[in-house]
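below is the sequence, then the predicted model.
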Amino acid sequence: MRSSAPRPFERVLVANRGEIAVRVIRTLRRLGIRSIAVYSDADADAPHVRLADEAVRIGPAPATESYLDPERIVAAALETGAEAIHPGYGFLSEHAGFAEACRDAGLVFVGPGIEALEVMGDKIRAKRHVEASGVPTVPGIADPTLDDEALIAASASVGFPLLVKPSAGGGGKGMQVARDADELAAALPAARRIALAAFGDDTMLIERLIERPRHIEVQVLADAHGTVVHLGERECSLQRRHQKVIEEAPSPLLDAATRSRIGQAACDAARSVDYLGAGTVEFLVSDAAPDEFFFIEMNTRLQVEHPVTELVTGIDLVEQQLRIAAGEPLAITQQDIELHGHAIEARVYAETPHRGFLPSTGEVLAWRAPVGDGVRVDAGIDEGLEITAHYDPMIAKVITFGSDRAEALDRLDRALVDTVVLGVDTNIAFLRRLLADPAVQAGDLDTGLIDRMPEGDAAAVSPWLVDAAALRFASDDVADRLTSSDGGPTAWQSAAGWRPGSVRHVEVLLAPRDHPHDVRTVVAEPDGAAARPADSVVRVGDDGAVWVHGDGESVAFVRIDRRARAEQRRAATERGGLAAEPDLRSPMPGTVTAVFAADGDRVEEGDAIVAIEAMKMEHRVVAAVDGTVRLSVAVGDLVSRDQAVARIEPHPAASGPQSIDGPHEGAVANASDQE
């Protein structure tokens, strides 16, 4: 991935944030190009800002007022004397208007031409366009003039099940599955609402849902001199709600002949729009017929999962983007490109898997990236950084390379064990459980595999984690007493549980933060029975929660007040034995986007009460019991995690225990928008 060619630009502005900005800046530094970062108020001290040679503030935290504002980005580039703008991925990377604004300002947009962005950015138009070039597509309805009623009527010609997709969207945001006409009637307005809020365009298209599909994408490079090459494929079938989780290259499904055919189809699609730069053509491949493939869409930018292609080809895709944008011809031919070994990438998200993968926010209390043979980490976080609800929840990517797939899988699992993130919940434990699945080990993948996985036991916690947290709580108690003492330390103040003739160790009442009903009484002993791993890390958050990591596990514990616990039990008794709390709480920090019931309405268990959006995801909070709703919020209100948004006053006839596992119960994830 080294190059001795002259640098294509002197100064480049990176119009993005997080791990992609860090990754692009590293290539700029290697090529000797001066890098310019942009940042919002939320990212003033972010790693990409510190890594760049220069940095420019572009606005407040909301993306619409900073990273999504073309005028601010272009002004920052002109102000700093940048010759080109690299958009990374997401934000403005596929925005034709932004590319046009760059051109009008005399700046080079490191990406494809405006025609390619316009054609491939519209799924309906893209599908029609590639069909004309002989690229196979999924049967469906792609007519922007049809309203919901007409789409439902036309769906009979396609047949169920169907996939509803926003035409202007990407990354799965707003996608809905409909298995009959009734589900389609409900899915269309929901998808339109999400699409309009996210993309400003609620045009829908409908496609036949291919059961047990494999999601295969092909990386292409195209220069301004007519050369188009592909760099092999990536397997992206491990998805959750159309959100890619683990990607690998090459695919364990394709043989050499199919690889050549699908690569040629990808090149044909790119050539049809005079594509320029790096792009990805996505296909569905039937698991039952791996020699058949169907075009889904073309992503006219660098992909999140591009590192696996870089590792098996040895080609720096960001460098190629820059050289192509500078007008240089590709220095490689199709015959030069060979795939060696195997690479796998796992996306680390700030999210809570046992809460329906809801986004998690907070300060990063500890961060340690894994190292070792064949390990690569692309990350945009550091200790002290605040993970907010303003941006996508992906915080890092752990990528491993091996001589074969088995070695790459083994290295990835070990790398995830060594990855430490405390202060926010992550999906690391879930990723390890996914990698251990027999189907994943065998390469028998499809896009529904994760949905079919049994739920893990989120409440299962290693004894040493509990002991370590209890000891930290007890130690903090002693420290607090010493700090608050005016007379200085004495035996009566510093000896926890001290009594004449013996020491009675302190009993600590604690529970996992997200399972407050799983209360445990623990004797805090320095020499506890559970052995503590050598790599353990303990941190305390501003809210007093104790975070513990070790041997691949991470858990946050909260101290339980004995009096408050007794009051909770008494309140449950007064509710007639109902264990469900009457307060409905926000499962995440975000904005209230919809209210489905009026104050005083009678509702039933399972009825949607409010919708909350954050990190490009919308979630519904539903009633846990039958009763009368009392609202605490309105549309547009900002809410914090676990904030009460409504109260359900149970009907007098309600009886019988109903188990609930904390304030997150009843949160239903509706859509997501990470690729």
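Looks like it came in fine.

okay, CA-based contacts and neighbour counts for the rest of this
OK.

and Glu567, how many neighbours?
Using other CA atoms under 10 Å, Glu567 has 11 other residues around it.

ditto for Arg569
Neighbours of Arg569 using other CA under 10 Å come to 13.

again, but for Ser403
13.

give me the nearest residue to it, chain neighbours excluded.
The spatially closest residue to Ser403, leaving aside those adjacent along the chain, is Gly341, at 4.4 Å (CA to CA, 6 or more residues apart in numbering).

if you count residues, where's the longest helix of the chain?
Secondary structure assigned by DSSP state H gives helix 463-484 as the longest helix of the chain.

packing partners of it?
With contacts taken as 3 or more CA pairs under 8 Å, 6 or more residues apart in numbering; DSSP states H and E, helix 463-484 sits against helix 491-494, strand 507-512, strand 520-523, strand 546-550, strand 553-559.

which parts of that helix are buried?
Buried residues in helix 463-484, counted by 16 or more other CA atoms under 10 Å: 464-475, 482.

distance to Glu79 added to these, as CSV?
Shown next, in CSV, are the buried residues of helix 463-484 (distance: CA to CA, whole Å):
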residue, distance to Glu79
Trp464, 55
Leu465, 52
Val466, 54
Asp467, 55
Ala468, 52
Ala469, 51
Ala470, 54
Leu471, 54
Arg472, 50
Phe473, 51
Ala474, 55
Ser475, 53
Leu482, 54
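
tell me the one among those nearest to Gly174.
Leu465 (39.0 Å; CA to CA).

hold the first one in mind and look at this next one:
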Amino acid sequence: MFTTVLVANRGEIAVRVIRTLRQLGIRSVAVFSDADAEARHVREADTAVRIGPAAASESYLRPELLIEAARRTGAQAVHPGYGFLAENAGFAQACAEAGLVFIGPPAEAISLMGDKIRAKETVQKAGVPVVPGSSGSGLSDAQLADAAREIGMPVLLKPSAGGGGKGMRLVREEALLGDEIAAARREARASFGDDTLLVERWIDRPRHIEIQVLADNHGHVIHLGERECSLQRRHQKIIEEAPSVLLDEATRAAMGEAAVQAARSCGYSGAGTVEFIVPGSDPSSYYFMEMNTRLQVEHPVTELITGVDLVEWQLRVAAGEQLPYEQKDITLTGHAIEARLCAEDPSRGFLPSGGTVLALREPQGDGVRTDSGLSEGTEVGSLYDPMLSKVIAYGPDRATALRKLRAALADTVTLCVPTNAGFLRRLLAHPAVVAGELDTGLVEREADSLVPDGVPEEVYAAAAAVRLDALRPAPTDGWTDPFAVPSGWRMGGEPKALAFPLRVSGLEPVTHPAPTTARVTADRVTVELDGLTHTFHRAGAWLGRDGDSWHVTDHDAVEAALSGRTHGGADTLAAPMPGTVTVVKVAVGDQVDAGQSLLVVEAMKMEHVISAPHAGTVTELDVTPGSTVAMDQVLAVVTPAVQESPQDSSQDSSQKSLEESS
């Protein structure tokens, strides 16, 4: 077994791997960019090495810097985690050439399965059913469009490299193929450095089922059951569970054997996942989608129902040990469900969020596990993936696991960084989810109903209580000026309840009276409203409850008017999120149509297209490709075209006729 292992990753997965290394008595080496110098994974490792600037392309994605860090610290092996270089065959090969053990499959297997086109051809030869789609690599835009028409709409565009839903585009209208192919290539190139695409038939109301496989270097391959990953947004998983309620024992065994054959077909070793698309109406008709040649984000649910530590067995297999299990030794006990906590704001259309974590509460114990890279003071920026942590619940049955996970999400606090925790809690209570009637489109169909409409009144009441408390004089042992006490007292009349103009989470200001019964401390606010008591977590101007959070500020109409933007109203295009401008399609003076794409802003590997609000002229453009922008920063101004009135048109025509007759 190794004595020192370098973890070539960051965030929650680096912390997770370091935990198992510590349990095995192996010295851990963390790496970090300038943005992560104070990160949790850096503090928890035995040794940490700076590898470069904040940008991933200059740090975490530089194989030579990682290998040099391993050499300097005496590491014998490298664990890539997931994301970054985890499925980069070149990195695996470079490790081998440097005398380092890559804790993952051979570079040849990564290369083969990393190319979705070759992967489909390989497993199909091994007897594994595949989704109908295009054939061949390096197809041009025109060839992709032709293949899509031949398959028939709707189709799914997929990058041949990478995974995680990046660059995937569902196209239902033939007329949109050109724009969607261009967008998919752009996102694939940014995420994986490779813009090769393929196109596949879209299966309506599909379920996403994946099989965990484990293989050693002695020819032994087993599977550890399936995970249901059908709850997704924008082709990215947000809830995963094991086992799936869809499969019976016969289908589970058949899919497991197909996954084992897929792993054998590429000479796989270590932990990997074979992903299948399954028609919900006919689970026996399953199709291979791809193989992820790495540890999966959702691996904890498999660990909880099998009792197998997958990271430990990645290490043991890489060290040359044989698997001690036969297929009959693997049993699935109980039920586990995982929720991915992401830095995104559901109330703003799930745009990426960010900030400094002012207050943190992460549930653990009693069937609940949180894998996290967070700590109080963590700065969440726009450079890396938005996933912050994972909350996992285990129970003897699915109903218990669901109940525990909903409670755990309600108890999760990340104030100053809006997350999707409240959204996920409501999703897990949706009748279709409770009944196990899932498909990959369910979340998108139901998203609007799972986002609260406006701000609850008790939030304004709590915010007013905080404002009132801030006005109270500090307690002293001496005399207190009664005129300094915000009691609402006035001469010759009844006390008047104090009210405060407040702006919550950037919405329209509301004036709300301070509640008569409230308790405010540094980290809690409790108010009574209509006979009910409401308790909120608090950190400065932030309030949180049941996974949701709100930013509360005073509203001064005069100050707001004086400090407002130079340009306002519908003419102004502002950044919907902090990020980087990647594409600028116009210049000052250009005439644009309503809805025309003008710019693209990227944050946390997500693109957001900025379109013209109306027809007009670009009169201001404040950014260039590569510009870093803050939320609500002005990007451009489109001045609407002047509409000529019928009277003016008639006068112009009469004047022209007069000039011609003269």
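Arrived safely. This one's a predicted model, so the numbers in the text were calculated from it and none came from an experiment.

quick one: TM-score?
With the length set by TM-score structural alignment, normalised by the length of the second structure, the two chains reach a TM-score of 0.91; 631 aligned residues with a CA RMSD of 2.5 Å.

re earlier: quick one: contacts of the longest helix of the first structure?
With CA atoms under 8 Å, 6 or more residues apart in numbering as the test, helix 463-484 of the first structure has contacts from 488-489, 493-496, 506, 508, 510, 522-526, 528-532, 538, 546-550, 555, 557, 559.

got the angle for that helix vs strand 507-512?
Put simply, helix 463-484 of the first structure runs at 120 degrees to strand 507-512, going by axes from the mean of the first three to the mean of the last three CA atoms, to 10 degrees.

which residues of the second structure does stretch 425-443 of the first structure align to?
Aligning stretch 425-443 of the first structure against the second structure (TM-score structural alignment) gives residues 418-436.

how far is the matching stretch from where the chain is centred?
16 Å (CA atoms, centre = their mean, to the nearest Å).

got it, and stretch 363-380 of the first structure?
16 Å.

same question, stretch 86-99 of the second structure
The chain centre lies 27 Å from the centre of stretch 86-99 of the second structure; the measure is CA atoms, centre = their mean.

do the same with stretch 330-346 of the second structure
Taking CA atoms, centre = their mean, one finds the center of stretch 330-346 of the second structure at 14 Å from the center of the full chain.

aligned counterpart of Leu231 of the first structure in the second structure, please.
Leu231 of the first structure maps onto Leu224 in the second structure when the alignment is built from TM-score structural alignment.

in the match of stretch 425-443 of the first structure, what's buried?
418-428, 433.

quick one, longest strand in the first structure?
strand 228-240 (DSSP state E).

can you give me the helices for the stretch 151-300 of the second structure?
177-192, 249-265, 299-306 (DSSP state H, counting those that start in this stretch).

tell me which of the ones you listed sits nearest to Glu362 of the second structure.
Here helix 299-306 is closest among these (CA to CA), at 16.2 Å.

buried members of the contacts of helix 463-484 of the first structure into PyMOL, please.
Here is the PyMOL command that selects the buried residues among the contacts of helix 463-484 of the first structure (16+ other CA under 10 Å):
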select buried, resi 493+494+496+506+508+510+522+523+524+525+532+538+546+547+548+549+550+555+557+559
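
okay, the buried residues of stretch 418-436 of the second structure in a markdown table with secondary structure and distance to Gln143 of the second structure next?
A markdown table is the format used below for these (DSSP: H, G, I helix; E, B strand; the rest coil; distance: CA to CA, whole Å):
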| residue | secondary structure | distance to Gln143 of the second structure |
| --- | --- | --- |
| Pro418 | coil | 42 |
| Thr419 | coil | 40 |
| Asn420 | coil | 39 |
| Ala421 | helix | 42 |
| Gly422 | helix | 43 |
| Phe423 | helix | 40 |
| Leu424 | helix | 40 |
| Arg425 | helix | 43 |
| Arg426 | helix | 43 |
| Leu427 | helix | 40 |
| Leu428 | coil | 42 |
| Val433 | helix | 39 |
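
let me have those in CSV, adding distance to Glu187 of the second structure as columns.
Below are those laid out as CSV (distance: CA to CA, whole Å):
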residue, distance to Glu187 of the second structure
Pro418, 25
Thr419, 23
Asn420, 23
Ala421, 26
Gly422, 29
Phe423, 26
Leu424, 26
Arg425, 30
Arg426, 30
Leu427, 28
Leu428, 30
Val433, 31
